[in-house]
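Undergrad: Pasting a predicted model and its sequence here:
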Amino acid sequence: MSFPTTVRIFEMSPRDGLQNEPGELIPTTVKVELINRLSQCGLTHIEAASFVSPKWVPQMGDASDVMAGISRQPGVIYAALTPNMKGLEAAIEAKADEVAVFSAASEAFTRKNINCSIAESLERFAPVMETARHAGIRVRGYVSTVMGCPYQGEVDPQQVARVAKAMLEMGCYEISLGDTIGVGTPLKAKRMLEAVSKEVPIDRLAAHFHDTYGQAIANLYAVLEEGIAVVDASVAGLGGCPYAKGASGNVATEDVLYLLQGLGIETGTDLQQLINTGHWISRTLSRHNGSKVALARGDCHE
């Protein structure tokens, strides 16, 4: 057992948390305030926007306005998801500190979503990587469906390793391993990580586990034991799972932080401020707060 002494939390709520939010478009002012509140919690990495077609992801259609409206704090990285060159160019213009590209470990998932093979999806990122490099912007890579796919079911850990290695070789500084539909269990998480870590150093990997089946915290504990020191999470558990109707999505940042504090792992993040922020955004969106820790601690109105 070898827990890291410090863990970096990568806050996903402004992007992965809000992109699937149903109903009316969330006002830009709400997104900006969410990011500003998060940046006061001690978080150092916040995925603030996604530069994708508003036709496909309407909630992210105001990405440039969001990036222009935030109050940037020293030491905080404001990242953006950029699926193609058009997205990258918009992110650079909006002064994103770093960007992210994404693929999947499942051929069925990739074909269903972007109508091409995994290899073709990676090839499409070559000009994005090159342009980002020339612009001096770091690129993070996401690998989806690392422990299961809504279309093909089981996913071979060796396939996850191959995709992660390809992203590393393309120039991604870090690879985030995503249990997109939250079907993983601790043993499956360990076996997946064992395969990937043979191809990608553990200090270049992050865990992005969804909580659809209530296993995210257990799965995170399992990979923390193996040395994972970067965790993606979303305040108040913001974000749904579009492949499992009625299911929750992202693991709540508050719950992750409570786990890490219990293990004596430093994060530099203020739990009470996170709880307050989670309650605020839950009230603002008139949605249930998905954090068990926040619900146990109660609502602290500012």
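TA: Everything's here; your move.
Undergrad: From here on, just use CA atoms for contacts and neighbour counts.
TA: Noted.
Undergrad: For stretch 49-69, give me every contacting residue.
TA: Stretch 49-69 is contacted by residues 14-15, 18-21, 25-26, 28-29, 31-32, 48, 79-83, 87-88, 90-91, 94-96 when judged by CA atoms under 8 Å, 6 or more residues apart in numbering.
Undergrad: can you give me the helices in the protein?
TA: If DSSP state H is used as the criterion, the helices of the chain fall at 28-39, 63-69, 85-93, 107-114, 118-124, 126-135, 157-170, 186-196, 216-225, 253-262, 271-285, 292-297.
Undergrad: hang on, the earlier thing: filter the contacts of stretch 49-69 to the buried ones?
TA: Listed as buried from these are 14-15, 18-21, 26, 28, 31-32, 48, 79-83, 87-88, 90-91, 94-96; burial here means 16 or more other CA atoms under 10 Å.
Undergrad: Kindly reformat the helices of the chain as a markdown table containing distance to A247.
TA: Shown next, in a markdown table, are those (distance: least, CA to CA, whole Å):
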| stretch | distance to A247 |
| --- | --- |
| helix 28-39 | 23 |
| helix 63-69 | 26 |
| helix 85-93 | 29 |
| helix 107-114 | 19 |
| helix 118-124 | 27 |
| helix 126-135 | 33 |
| helix 157-170 | 24 |
| helix 186-196 | 20 |
| helix 216-225 | 13 |
| helix 253-262 | 17 |
| helix 271-285 | 17 |
| helix 292-297 | 15 |
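Undergrad: V128 reaches M85, doesn't it?
TA: Yes: contact status for V128 versus M85: in contact at 5.5 Å, counting by CA atoms under 8 Å.
Undergrad: take a look at this one as well, against the first:
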Amino acid sequence: MIPGLPQKLTQHGLPQRVTVYEVGARDGLQNEKAVVPTSAKAEFIERLAGAGLWMIEATGFVHPKWVPQLADADELMPMLASRTFNEHTRFPVLVPNRRGLVRAAATGAKDIAVFASATETFALKNLNSTIDDSMKEIEATLQQALARRMRARGYVSMCFGDPWEGPVSMRKVTDVVVRLIDAGCTQVSLGDTIGTATPGHVRTLIDALERRGVSRDRLAVHFHDTYGQALANTYAALQAGIATVDASAGGLGGCPYAESATGNLATEDLVWMLDGLGITTGVDLQKLVDVSSWMAGILGRPAPSRTVQALMKGSKNG
């Protein structure tokens, strides 16, 4: 039993239901120094699904030289296929290019995510190409994915700030988002890769995208908590009509190509806030805390999530 559950007080102007897009198994674990066994990853995903999460990004079909923690993607996906999940549960996978798409398709993946940058410097460091060249590869990848009847999501990194270039113009961000949607992405997630966004910036960018013809139901948000702004930024996004929020169980993750990026918004912290706002997620917070505590044991360190830490401490004191 969780002590001190937040009182549910519904606020006007917020979505009644929010989809929590869980990225811990991919974005969270990819930044770990120690490689987590494939069987443990499969169990992690199964436990996340058991806690009520239904959009769980499972892995990425990237080159193992660059992200060795995801080198087992071809083994992990068949493991998931052999287990029983709710029929609505989906396991998107990150694909950086057409080679990754072919690998993902061979495992039976039905949902993919592609990765773009709003800044040239990060595109060169992370994708080894210019924005335009990387977008051409993404567009070719999406064309092949759609031909295979796959569903596609897009990520845009450095939407609010870049460690090399500083502030990022909204025009750059909106150009990339529009291009991804035109290429076939059903949803685009706005990434605050180094955690520099503030609520006013979040709302202004969402409004700018609407003026470019991007409806709010096509957008998600992906915040990092480097400056402690992730929940405040999420609330601003909810007020702006966004109903899909990326989060990582236990607060795992960061970005291997941006050293200043700390962990993702913790799923437990997000669910605690959403529960208090009376917003439906379908996630069982107690089960989720148990999952993250279990993974913390696998990793050999406490979960970064403040909610996990508080509730685990409360249960011990109780």
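TA: All right, it came through fine. The shown structure was predicted, so the numbers you read here are calculated from the model rather than taken from an experiment.
Undergrad: the more surrounded of V128 and M85 of structure 1?
TA: Set side by side, V128 of structure 1 and M85 show more neighbours around V128, with 22 against 18, by other CA atoms under 10 Å.
Undergrad: Enumerate every residue touching A244 of structure 1.
TA: Going by CA under 8 Å, 6+ apart, the list of residues near A244 of structure 1 reads 181, 212.
Undergrad: corresponding residue for it in structure 2?
TA: In structure 2, the residue equivalent to A244 of structure 1 is E259, according to TM-score structural alignment.
Undergrad: got it, and A94 of structure 1?
TA: Aligning on TM-score structural alignment places A94 of structure 1 opposite T107 in structure 2.
Undergrad: same deal with R124 of structure 1?
TA: Aligned by TM-score structural alignment, R124 of structure 1 pairs with E137 of structure 2.
Undergrad: any idea how far that match is from S260 of structure 2?
TA: E137 of structure 2 sits 27 Å away from S260 of structure 2 when distances are taken as CA to CA, to the nearest Å.
Undergrad: The aligned partner of V23 of structure 2 in structure 1 and R191 of structure 1, how far apart?
TA: Aligned by TM-score structural alignment, V23 of structure 2 pairs with M12 of structure 1. Separation of M12 of structure 1 from R191 of structure 1 (CA to CA): 25 Å.
Undergrad: Compare these two and say which one has the larger neighbour count.
TA: A count of neighbours by other CA under 10 Å puts M12 above the other of M12 of structure 1 and R191, at 27 against 16.
Undergrad: Which residue of structure 2 sits opposite V163 of structure 1 in the alignment?
TA: Per TM-score structural alignment, the equivalent position to V163 of structure 1 in structure 2 is V176.
Undergrad: try E225 of structure 1
TA: Using TM-score structural alignment, the equivalent of E225 of structure 1 in structure 2 is Q239.
Undergrad: Also K190 of structure 1?
TA: That one, K190 of structure 1, aligns with R203 by TM-score structural alignment.
Undergrad: is it true that its match touches I242?
TA: No: judged on CA under 8 Å, R203 of structure 2 makes no contact with I242 at a distance of 10.1 Å.
Undergrad: who's more crowded, these two?
TA: Neighbours per residue (other CA under 10 Å) separate R203 of structure 2 from I242, with I242 holding more: 23 against 19.
Undergrad: measure the closest residue to that one other than its chain neighbours to Q239 of structure 2 for me?
TA: Of all residues not flanking I242 of structure 2 in the chain, R216 sits nearest, at 5.8 Å (CA to CA, 6 or more residues apart in numbering). Computed as CA to CA, the R216 of structure 2 to Q239 of structure 2 distance reads 11 Å.
Undergrad: Between these two, which is the more surrounded one?
TA: Applying other CA under 10 Å to R216 of structure 2 and Q239 shows that R216 carries more neighbours, namely 19 against 16.
Undergrad: Counterpart of that one over in structure 1?
TA: Aligned by TM-score structural alignment, R216 of structure 2 pairs with I202 of structure 1.
Undergrad: and the gap between its match and G184 of structure 1?
TA: Taking CA to CA as the measure, I202 of structure 1 falls 19 Å from G184 of structure 1.
Undergrad: before we move on, what about E199 of structure 1?
TA: 21 Å.
Undergrad: and these two? which has more neighbours close in?
TA: Taking other CA under 10 Å, E199 of structure 1 and G184 do not tie; G184 has more neighbours (26 against 17).
Undergrad: Would you confirm that that one contacts G214?
TA: No: applying CA under 8 Å as the test, G184 of structure 1 and G214 come out as separate, 9.7 Å apart.
Undergrad: What is the neighbour count of the equivalent of M147 of structure 1 over in structure 2?
TA: Aligning on TM-score structural alignment places M147 of structure 1 opposite F160 in structure 2. Neighbourhood size, F160 of structure 2 [other CA under 10 Å]: 24.
Undergrad: For the aligned partner of P96 of structure 2 in structure 1, give its distance to C116 of structure 1.
TA: In structure 1, P96 of structure 2 lines up with P83, judged by TM-score structural alignment. Applying CA to CA, the value for P83 of structure 1 to C116 of structure 1 is 14 Å.
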